[in-house]
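1. pasting the structure only:
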């Protein structure tokens, strides 16, 4: 998915957020923003924003501040906050009329946790949305296609998105394993810290290895840029019967790839991405991204 002027705005807002978080001096802020403006002025809008964010904005910020993981403590906090209520949320799933559907919706609800998004949230937002889960529906709905393909699936790659929500992904994966015990499941993470995206460190904190094999993309992008991912990751992606890719960053990186079994699952948090889907901000999406027959 190509980038846009709105994406440029999000790059600059990330500088502002991190400047406040790290209490960066005005002098250093000026150095950072001038470097970023220079690079962004020359960037191709044919690239996706996750590629631009990782290769330019994030790289300049972290190198200038000498801090490669500025959200580390916040990420750990949200992972633990969701772990603390893991069983309570899982009980919502286990006592529901449709465990698969409820776990799927809860996994998407978790997508609200995003430090790069344009919307605002706090830790109670997730729980408030879960309380209203029966009111939630998918605007683009490939649930039937996903369930049909899971019945014959041998290998599934589930590509994670952000901290905190990874706990809700784990619940959904547990339900998939319970219903379809013969599927080999991989869980994809980023190759290095970027914003609040999931890394091996986050997956380890929530013990994702209990339900899936953790695999790194090998890249530092807030999304999946397949052509720049490691050979191992590309092999798993291409040989998996089903790929479930969570969140906007993965949507931006993978939406141009059309294949059976590629499911893009997200909560829309940006009107530019919403126009591309098409959908409205805060809509629930589960889209099989295959060629139209």
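-> Arrived safely, thanks for sending. This one's a predicted model, so the numbers in the text were calculated from it and none came from an experiment. Numbering: from 1, shown residues only.
2. only C-alpha atoms for contact and neighbour calcs from this point on.
-> Noted.
3. how close does residue 25 get to residue 31?
-> Distance from residue 25 to residue 31, counting by C-alpha to C-alpha, to the nearest Å: 10 Å.
4. Comparing those two, which residue is more hemmed in?
-> residue 31 (14 against 11; other C-alpha atoms under 10 Å).
5. my read is the more buried one is in a strand, agree?
-> No: according to DSSP: H, G, I helix; E, B strand; the rest coil, the state of residue 31 is helix, so it is not within a strand.
6. Distance-wise, check it relative to residue 91.
-> Using C-alpha to C-alpha, which is the criterion applied here, residue 31 is 50 Å from residue 91.
7. Next: residue 189.
-> For residue 189 relative to residue 91 (C-alpha to C-alpha), the value is 26 Å.
8. Of these two, which one has the most company?
-> When neighbours are counted by other C-alpha under 10 Å, residue 189 and residue 91 differ, and residue 189 comes out ahead with 30 against 12.
9. Shouldn't the more buried one be within a strand?
-> Yes: membership of residue 189 in a strand is supported by three-state DSSP.
10. let's bring in a second one:
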């Protein structure tokens, strides 16, 4: 993803949200936000949003000011618990689909909504059911299926708690086919 001006605003907003998760002290929250804003204004806004987030060192700043090394710890656990609670049901949906690998891909895509930074409220079960019925805007599934069937090894990158449950179902399905 290419960095846009809105990304800078979003990074500042994420820093404030993380600070609020780490502490109830409004003075510390303000200090985190002011420090991140200072850092952001001194940087070149090039590269990707992730590069800018890393360069602004939000996580290190929050840990330094609050002593909390992971303000998202409780949210990660809740996301994992929510995904695990419906994992067996989702696995059955995948197995009953006419193309179980395609269904597993769609489920993994639906799992990507588990992003506590950008999405606040969602119905995971409804999202999965809806995506299983939809045709994707970009559909490279045939190529993916061919690559999976011909692969000797597979490297899969996962990035968020919660969605990893559905990524695991996809990986299991890739191995099965």
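-> Perfect, I can see it now. Worth saying up front: this structure is predicted, and the values here are computed from it rather than measured.
11. residue contacts, the most far-flung residue of the second structure relative to its centre?
-> Distance to the chain centre peaks in the second structure at residue 27, reaching 29.2 Å (criterion: C-alpha atoms, centre = their mean). When contacts are counted by C-alpha atoms under 8 Å, 6 or more residues apart in numbering, residue 27 of the second structure touches no other residue.
12. what does residue 148 of the second structure give?
-> Taking C-alpha under 8 Å, 6+ apart, we find residue 148 of the second structure in contact with 154, 174.
13. Show me what it aligns to in the first structure.
-> Residue pairing (TM-score structural alignment): residue 148 of the second structure is matched to residue 150 of the first structure.
14. what separates that match from residue 40 of the first structure, distance-wise?
-> Where residue 40 of the first structure is concerned, residue 150 of the first structure sits at a distance of 42 Å (C-alpha to C-alpha).
15. now residue 179 of the first structure
-> In this view, residue 179 of the first structure and residue 40 of the first structure are 47 Å apart by C-alpha to C-alpha.
16. So in the second structure, which helix runs the longest?
-> Longest helix in the second structure, counting residues (DSSP state H): helix 73-96.
17. Mean deviation, it versus the first structure?
-> In the superposition with the first structure, the aligned residues lie an average of 1.2 Å away from helix 73-96 of the second structure, counting by mean C-alpha distance after the TM-score superposition for the first structure.
18. What range does that helix cover in the first structure?
-> Using TM-score structural alignment, the match for helix 73-96 of the second structure in the first structure runs over residues 72-95.
19. What lies in contact with that stretch?
-> Residues contacting stretch 72-95 of the first structure (C-alpha under 8 Å, 6+ apart): 99-100, 102-103, 123, 163-168, 171, 196, 202, 205-206.
20. Pull the most distant pair out of those residues.
-> Pairwise distances among the contacts of stretch 72-95 of the first structure were taken by C-alpha to C-alpha; the largest, 28.1 Å, belongs to 99 and 196.
21. who's more crowded, these two?
-> Regarding residue 99 of the first structure and residue 196, a neighbour count based on other C-alpha under 10 Å identifies residue 196 as having more, with 24 against 18.
22. secondary structure class for residue 265 of the first structure?
-> Using three-state DSSP, the secondary structure recorded for residue 265 of the first structure is strand.
23. so what's it closest to, chain neighbours aside?
-> Closest residue to residue 265 of the first structure apart from its sequence neighbours, by C-alpha to C-alpha, 6 or more residues apart in numbering: residue 286 at 4.5 Å.
24. What segments of the second structure are helices?
-> With helices called from DSSP H, the second structure shows them at 5-22, 26-42, 49-56, 58-66, 73-96, 100-111, 124-133, 141-150, 163-176.
25. Can you tell me which of the ones you listed is most buried?
-> helix 100-111 (a mean of 23; mean count of other C-alpha atoms under 10 Å).
26. tell me which strands and helices it is in contact with?
-> Applying 3 or more C-alpha pairs under 8 Å, 6 or more residues apart in numbering; DSSP states H and E, one finds that helix 100-111 of the second structure makes contact with helix 73-96, helix 124-133, helix 163-176.
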